[in-house]
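Colleague: Sharing a sequence plus its predicted fold:
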Amino acid sequence: MNAVFGVLFHFIGGFASGSFYVPYKKVKGWSWESMWILGGLFSWIIVPPIAAWLTIPDFVNIIRLASYSTLSYTFIFGLLWGIGGLTYGLGVRYLGVSLGSSIILGLSMVFGSLMPSIYYFFNETAGKHGIDYFFINQSGICILIGLLICVIGVCLCGQAGISKEKDLTSLSTETKSDYNFGLGIVVAIISGVLSACFNFGIESGKPLADVANEIWKTNHPNHGEFLYQNNVTYIIILWGGFTTNFIWCVYLLFKNNTFSDYTKADAPKGKNLLLCALAGTTWYLQFFFYGMGESRLGNGASSWILHMAFIILISNAWGVVLKEWKGVNKKTYRSIIAGIVTIIISICVVGFARTLEN
């Protein structure tokens, strides 16, 4: 049952992440930097401590008593991930929700799932798998197969994006919107690699989660692992992410003179604020449920792969719903559908791998 609930929690988290950008697309009269930093305040500063306070009453002391190395490494990975998260927004802007998310999160999935195992191969740690696990263990081999299948699905989505660019050359400027495959793919690669640093931050901040887990298990014996143990770790990671995004967005607000967005008479300020708050809160929920899934499956490659795969799946589904593929030919449309189906298959394979281990 742990595997079933773990997959379910990752699905909910993936749905939240794959859906968070949709409210941003409804914001009117504001620049990208105006809405991104406002939504980020909810994602990184306001909601995480509230979630920790509701689930881990002693979280402030856990942070205060943590070692300097734990906090610093967790924060640094948060900074790097912040660059990935920052460029994620740009990647989605230039490539669309479905294609942008597919490429960025596909790269993040590969790097985030395999890089920690390479580290643990050379630095053996109890409860952690080295890279050899994926070649000598039945469950590990199945996880690797699922990862490869998902990469194929991402490639199909990428091929659909290339075809989409060709199809859109005959459409109006309004229909093309901000779509720019050349610029978008460069941004997406940078974002995909650095976005994997969130998983590294979770690994670095694991001592914080372990303390929260032990406190809970002491007060609730024989109840298994603490579902919300990672909520304290997220606070430090997201401080790092906020720092990066805040600096860049303030720079853009000055450079583009877009501070005035918040006082525009023709902009629906109340509605825009609510949409940004909804987007930011929805974004945070992805990791709230990721932590719940991780507590059931473990913070290994399978958790990260499932999380990324569900996000790619949901974001592509939104791309179809939002008609981002409107105007493309049937071959292009079949390619994106094939990519979605392939990713669904990869999710099933990784989920099955966990049953082999358990």
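Modeller: Thanks, I have it.

Colleague: CA only for contacts and neighbour counts going forward, please
Modeller: OK.

Colleague: Show me what the strand or helix carrying residue 50 is packed against.
Modeller: For residue 50, the enclosing helix or strand under DSSP states H and E is helix 47-55. On a contact count with 3 or more CA pairs under 8 Å, 6 or more residues apart in numbering; DSSP states H and E, helix 47-55 meets helix 231-255, helix 269-297.

Colleague: Let me know which of those helices is tucked in deepest.
Modeller: Neighbour counts (mean count of other CA atoms under 10 Å) averaged over each of those peak at helix 269-297, with a mean of 23.

Colleague: Take this one as well and set it beside the first:
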Amino acid sequence: MSAAAWGGLAMVLVAGALAGNCMLPMKFTRRWHWENTWLVFSLVSLVVLPWALALLLAGNVMEVYRGLSPVEWLLPLALGAGWGIAQVLFGLSIARLGLALGCAIIVGLGSLFGTLVPLFFKNREVLGTARGALILCGLAVMVAGIVVSAQAGRRREQGQGKSSGRGYRMALALAVLCGLMAPMVNYSFAFGQDIADRAMRLGVPATHAGYAVWPVGLAGGLIPNLVYSFYLLFRNRTWSVFHGPWAADAGMAALMGVFWMGAMSIYGVASVYLGALGTSVGWGLFQIFNIMAANVSGVLTGEWRNAPAGALRTLYAGLVLLACATVILAAGNR
């Protein structure tokens, strides 16, 4: 690989580490309920930071937007909204199906289609080449690693006496739908490149032009997240929680937003360095590092304490498969 591609790979590694740990601060909230934290997280990650980065790094971003046709901004907006719906479905399906199987379906489908769809629509000619064969092989190993990691999670839950959830058939349908919609945040970025192209025509460097895409796509994702947060706040009558001491929990929620948007923005820059396949192979690598970081973080923070030895061995096997998938996908991106 070229020096630029190696740099892109390093950035995807950092992005994956941030994404894999973006929910970690939620463990340290004390008073706030899930919906209080999620509301602030959504506002920081989907409004404040995308706009701040765009205004700081994407030149005269309002001039970029003024010159767009309706299709050029409606497509990434709609795809972002689909991803926002997937965020809501994720919580619902995990609650009913269990973390291990739910994540295997959702993350597996999201990683697979998030890689294949941009590849098929934007670089279809690669599929019939040796590079394409390597990429497909890497995807197969990646999915195997995700499934094995999920199996480790199931064994951990069984060993710790945790339930796998209820309403299996409905939960399974929700998980499949969520997995199909989850990569829409990547579609929004990949198919929002007309916005980045216009930014570059106005003098914005290629590595910064992607910052102009995020406010549009993530605005679509904001709506479902806000609606669901407001619904829970009213249903659970947890608005009053905001009236008490708030600084520590708000800081944790904001830190979640910094981690998540930091991950997405670094991934966006990395996709440029990775070349023509940046939004396909790059997405697969991003998801691999995301899963690996989340699992390692789980071990370090005690989630696997008292887990059976067999569950840990299965987890390590899954991580080895994901590491192998990284090597194969990186080779396919040469």
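Modeller: Sure, I can see it. Since we're looking at a predicted model, the values are computed, not measured.

Colleague: With both chains overlaid, what TM-score comes out?
Modeller: The TM-score (TM-score structural alignment, normalised by the length of structure 2) is 0.90; 326 aligned residues with a CA RMSD of 2.2 Å.

Colleague: rewinding a little: could you dump the helices and strands packed on helix 47-55 of structure 1 into TSV and include distance to residue 206 of structure 1?
Modeller: Below are those laid out as TSV (distance: least, CA to CA, whole Å):
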stretch	distance to residue 206 of structure 1
helix 231-255	7
helix 269-297	11
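
Colleague: I'd like to know which of the ones you listed lies nearest to residue 34 of structure 1.
Modeller: Closest of the helices and strands packed on helix 47-55 of structure 1 to residue 34 of structure 1 is helix 231-255, at 7.1 Å (criterion: CA to CA).

Colleague: thinking again about what came up before, not counting the helix or strand just after the helix holding residue 50 of structure 1 itself, show me its contacts.
Modeller: The first helix or strand that comes after helix 47-55 of structure 1 along the chain, using DSSP H and E, is helix 59-64. Residues outside helix 59-64 of structure 1 that contact it (CA atoms under 8 Å, 6 or more residues apart in numbering): 52, 53, 71, 208, 211, 212, 232.

Colleague: Mean deviation, helix 59-64 of structure 1 versus structure 2?
Modeller: By mean CA distance after the TM-score superposition for structure 1, the fitted helix 59-64 of structure 1 averages 1.2 Å away from its aligned residues in structure 2.

Colleague: That helix corresponds to what range in structure 2?
Modeller: Aligned by TM-score structural alignment, helix 59-64 of structure 1 falls on residues 61-66 of structure 2.

Colleague: So the alignment partner in structure 2 of residue 287 of structure 1 versus residue 77 of structure 2, what's the distance?
Modeller: Residue mapping for residue 287 of structure 1 onto structure 2 gives residue 264, with TM-score structural alignment as the criterion. Look at residue 264 of structure 2 and residue 77 of structure 2: by CA to CA, to the nearest Å, they are 16 Å apart.

Colleague: which strands and helices sit next to the one helix or strand residue 200 of structure 1 maps to?
Modeller: Here residue 200 of structure 1, judged by DSSP H and E, is contained in helix 197-204. Packed against helix 197-204 of structure 1 by the contact rule (3+ CA pairs under 8 Å, 6+ apart) you find helix 68-95, helix 97-122, helix 231-255.

Colleague: which helices and strands sit right next to the strand or helix carrying residue 174 of structure 1?
Modeller: Residue 174 of structure 1 is part of helix 173-176 when elements are defined by DSSP H and E. Applying 3+ CA pairs under 8 Å, 6+ apart, we find helix 173-176 of structure 1 packed against no helix or strand.
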